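Novice: Model the following, please.
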Amino acid sequence: MTGKRPLPHEGPHAHRHDLRLFQGVEAWIFDLDNTLYPHDADLFSQINEQIAQFVQDLLGLPREEAMAHQKALYHAHGTTLRGLMSEHSIDPDAYLRFVHDIDYSNLAPNPELGGAIEALPGKKFIFTNGDRPHAERTAAALGISDHFEDIFDIVSADLIPKPNRETYDKFLERTGVSSARSAMFEDLSKNLKVPHQLGMCTTLIVPTGSRELFRESWDMEGDPYPHVDFATDDLTGFLKSVLGALAQA
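Specialist: Coordinates of the predicted model:
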């Protein structure tokens, strides 16, 4: 590639540096796991361990085989739960109780994050492939429960997980929010494809220290992430920047 490198406010991806894209947003939608808390909080790894244990106990498989089967179910059906329901007719309530029986003590209250979420104009929602009790315990541990209008969980979605289009449609129908006036924050790129198609402003939460590497990939020919408007490894700092941009508008 020759020629000078475009400045952040130039070129085809200029919107990815312009926080004014959040002007007019009235609904702020947050994934839960690895989004409202960082990847290194060791919560989701516990959930994965519990899922593997459930599969192992259910099928009587050695640990490695259980983990391999779990991954195959996840990739084939979107979530391990959906795969176990389809292929093994499990009780989803028993599964959800088991896999979310974890230690939340690694989560500390995050008043800065809570303050930033509270200051956002409009309604705020948690939209998770986990269940409501897990979301409630997580939000309580972070000290941010009071800042959300509602929690839309896997049960609310009739056990059909993101990134299925019908799950987003159910969320919009239940909450009554406008997708064109919404912003979604997620740690999985695939879960932002439908929101982008629906007109939402999308932000990908990446592991600490990887934001610039991710942004560099945006400059690759073909653009592998056309559905991601922004990426950040610091949700609190990013929301504060968004609030600053909105205040100046």
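Novice: Please count neighbours and contacts with C-alpha atoms only from this point.
Specialist: Noted.
Novice: hey, where'd the helices end up in the chain?
Specialist: Assigned by DSSP state H, the chain shows helices spanning 44-59, 63-77, 80-88, 92-99, 111-119, 132-142, 165-175, 193-197, 211-217, 235-248.
Novice: what about these, which gets the closest to V25?
Specialist: The minimum distance between V25 and these falls on helix 235-248, with 10.1 Å, by CA to CA.
Novice: Next, the angle from the closest one to helix 111-119.
Specialist: Helix 235-248 runs at 40 degrees relative to helix 111-119, counting by axes from the mean of the first three to the mean of the last three CA atoms, to 10 degrees.
Novice: Report the distance from helix 235-248 to the chain centre.
Specialist: 19 Å (CA atoms, centre = their mean, to the nearest Å).
Novice: repeat for stretch 79-95
Specialist: 22 Å.
Novice: what's the answer for stretch 138-148, then?
Specialist: Counting by CA atoms, centre = their mean, stretch 138-148 is centred 16 Å from the centre of its parent chain.
Novice: Switch the helices of the chain over to TSV; also include distance to R181 and mean neighbour count.
Specialist: Below are those laid out as TSV (distance: least, CA to CA, whole Å; neighbours: other CA atoms under 10 Å):
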stretch	distance to R181	mean neighbour count
helix 44-59	30	17
helix 63-77	30	16
helix 80-88	31	18
helix 92-99	32	15
helix 111-119	17	17
helix 132-142	24	19
helix 165-175	11	16
helix 193-197	11	19
helix 211-217	25	13
helix 235-248	14	16
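Novice: Can you say which of those helices is nearest to E149?
Specialist: helix 165-175 (9.2 Å).
Novice: which helices and strands does that closest one pack with?
Specialist: helix 193-197 (3 or more CA pairs under 8 Å, 6 or more residues apart in numbering; DSSP states H and E).
Novice: Could you rerun that using 7 Å?
Specialist: Contacting helix 165-175 under the criterion 3 or more CA pairs under 7 Å, 6 or more residues apart in numbering; DSSP states H and E is no other helix or strand.
Novice: Show the end-to-end separation of stretch 34-41, please.
Specialist: Taking CA to CA, to the nearest Å, stretch 34-41 runs 8 Å from one end to the other.
Novice: want to put them side by side, so please do this one too:
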Amino acid sequence: MHERGAGGRRRRDDPGWHDGAHAACRGIHEGGRRNDGPRRRPVSVLLADTRYWIFDLDNTLYPAEAGITRQSGLRMRHFLKDRLAISDDAEAQTLQRRYFRDYGLTLVGLIRHHGVDVQDYFDHVYDLDLSAIAPSPDLAAALAVLPGRRMVFTNSPTEHAERVLDRLDCRAQIDAIFSIRDAEFQAKPAPEAYRRLIQMHAVTPEQAVMFEDIPRNLRPASDLGMRTAWIRGDMPKHLMDGLTERDFDFVVDDLVGFLARTVAEQDWGAHT
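Specialist: All right, here's what the predicted structure looks like:
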């Protein structure tokens, strides 16, 4: 995809790359690695110099099975029908999906084309029942010992991120939340959102890793020099954006397990 630059990191089209980095980590399942033979390396070797841990929020810090995205989608369609006087569910869903596809966030399309009141949208769409999100002491423990800064990078408002982190009981382990307001409504995957994050929080991309469930949102991070970790799930083709598993540094089925394994391999917990 591109030359990684600092640290002598190989290009993904280098034949030797697959033998090293990718072979060591694309087989991650439930936080572990396949035994790929004598050339395998602990995934933590590739993260040893990481000092910026950037996490998407919904369907990344907690499992998609919690159904929060489905719940917000229903509230979003209700908002479209009510505020834009749309009577048909299918029409509202089509508009919602089109704006999400084109702008990375339905709200951005509503602002540009309909001048909706942002706070009215937030108040309606994010009035969510988060009871399906359970506290995650294992996640909190892993986050607590990661070296450097831990950030949430979300297309949602800060208030929603704080509520989710409170449900996970992980708010104290997150150093910063970069929300859609902070991005000045440049939603992921707009490259400007990533540049604003880097500037606001003085992130060194070559020392950063980004975790995200939507594959297309990882492309700009990779282009800027960050390592990328896809939280694997069933994705529509347009959200894959032509990407495959080989385009990510890590493919992760269980974030908590992955972080716990990384912490254990680096023995970071011994220094807390």
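Novice: Distance to W28 of the first structure for the helices of the first structure - can I get that in JSON lines?
Specialist: Listed next are the helices of the first structure as JSON lines, based on distance: least, CA to CA, whole Å:
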{"stretch": "helix 44-59", "distance to W28 of the first structure": "23"}
{"stretch": "helix 63-77", "distance to W28 of the first structure": "27"}
{"stretch": "helix 80-88", "distance to W28 of the first structure": "27"}
{"stretch": "helix 92-99", "distance to W28 of the first structure": "26"}
{"stretch": "helix 111-119", "distance to W28 of the first structure": "9"}
{"stretch": "helix 132-142", "distance to W28 of the first structure": "16"}
{"stretch": "helix 165-175", "distance to W28 of the first structure": "12"}
{"stretch": "helix 193-197", "distance to W28 of the first structure": "12"}
{"stretch": "helix 211-217", "distance to W28 of the first structure": "21"}
{"stretch": "helix 235-248", "distance to W28 of the first structure": "11"}
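Novice: Out of those, flag the one nearest A183 of the first structure.
Specialist: helix 193-197 (8.4 Å).
Novice: what's the closest one in contact with?
Specialist: Contacts to helix 193-197 of the first structure, defined as CA atoms under 7 Å, 6 or more residues apart in numbering, come from residues R165, T202, H227.
Novice: how about it, aligned to which bit of the second structure?
Specialist: Using TM-score structural alignment, the residues of the second structure aligned to helix 193-197 of the first structure are 219-223.
Novice: what's the span of stretch 146-162 of the first structure from first residue to last?
Specialist: Terminal residues of stretch 146-162 of the first structure are spaced 25 Å apart (CA to CA).
Novice: Buried residues, that stretch. List them.
Specialist: Across stretch 146-162 of the first structure, burial judged by 16 or more other CA atoms under 10 Å covers 147-148, 151-157, 159-162.
Novice: quick check, nearest of these to L239 of the first structure?
Specialist: Set against L239 of the first structure, the nearest of those by CA to CA is H147 (14.0 Å).
Novice: tell me the contacts of the closest one?
Specialist: Taking CA under 7 Å, 6+ apart as the test, what H147 of the first structure contacts is I117, E118, K124.
Novice: and what of H77 of the first structure?
Specialist: H77 of the first structure touches G83, counting by CA under 7 Å, 6+ apart.
Novice: Please say which position in the second structure it maps to.
Specialist: Under TM-score structural alignment, H77 of the first structure pairs with Y103 in the second structure.
Novice: separation between that match and E91 of the second structure?
Specialist: 18 Å.
Novice: so stretch 164-181 of the second structure matches what in the first structure?
Specialist: Against the first structure, stretch 164-181 of the second structure falls on residues 138-155 (TM-score structural alignment).
Novice: got it, and stretch 56-63 of the second structure?
Specialist: Stretch 56-63 of the second structure maps onto residues 31-38 of the first structure, going by TM-score structural alignment.
Novice: what about G115 of the first structure, distance to Y225 of the first structure?
Specialist: Relative to Y225 of the first structure, G115 of the first structure is positioned 30 Å away (CA to CA).
Novice: hang on, I meant P62 of the first structure
Specialist: 38 Å.
Novice: Those two - which one has more neighbours?
Specialist: Neighbours were counted for P62 of the first structure and for Y225 using other CA atoms under 10 Å; Y225 has more, 16 against 12.
Novice: May I see the buried residues of stretch 146-162 of the first structure arranged in CSV, with distance to A140 of the first structure as well?
Specialist: Compiled in CSV, these are given as follows (distance: CA to CA, whole Å):
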residue, distance to A140 of the first structure
H147, 11
F148, 11
I151, 13
F152, 16
D153, 16
I154, 19
V155, 20
S156, 20
A157, 22
L159, 24
I160, 25
P161, 23
K162, 24
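Novice: Quick one: end-to-end length of stretch 54-71 of the first structure, please.
Specialist: 13 Å.
Novice: Give me the distance from it to the chain's centre.
Specialist: 26 Å.
Novice: got it, and stretch 172-183 of the first structure?
Specialist: Per CA atoms, centre = their mean, the centroid offset for stretch 172-183 of the first structure relative to its chain is 16 Å.
Novice: Which part of the second structure matches it?
Specialist: So stretch 172-183 of the first structure sits over residues 198-209 in the second structure, by TM-score structural alignment.
Novice: Please list the residues outside the matching stretch that contact it.
Specialist: Against stretch 198-209 of the second structure from outside (CA under 7 Å, 6+ apart): A6, D49, T50, R51, Y52, W53, I54, L224, G225, M226, R227, T228.
Novice: swap the cut-off to 6 Å and go again
Specialist: Residues outside stretch 198-209 of the second structure that contact it (CA atoms under 6 Å, 6 or more residues apart in numbering): T50, R51, Y52, W53, G225, M226, R227, T228.
Novice: Counting neighbours, what do you get for the last one?
Specialist: Going back to what we said before, that points to T228 of the second structure. 24.
Novice: So it is in contact with F248, correct?
Specialist: Yes - assessed by CA atoms under 6 Å, T228 of the second structure is found in contact with F248 at 5.5 Å.
Novice: what's the counterpart of E265 of the second structure in the first structure?
Specialist: So E265 of the second structure corresponds to A245, using TM-score structural alignment.
Novice: Out of the helices of the first structure, which is closest to T35 of the first structure?
Specialist: The nearest among these, by CA to CA, is helix 235-248 at 7.7 Å.
Novice: Leaving out sequence neighbours, find the closest residue to T138 of the first structure.
Specialist: Spatially, and ignoring its direct neighbours in sequence, T138 of the first structure is nearest to Y104 (7.1 Å; CA to CA, 6 or more residues apart in numbering).
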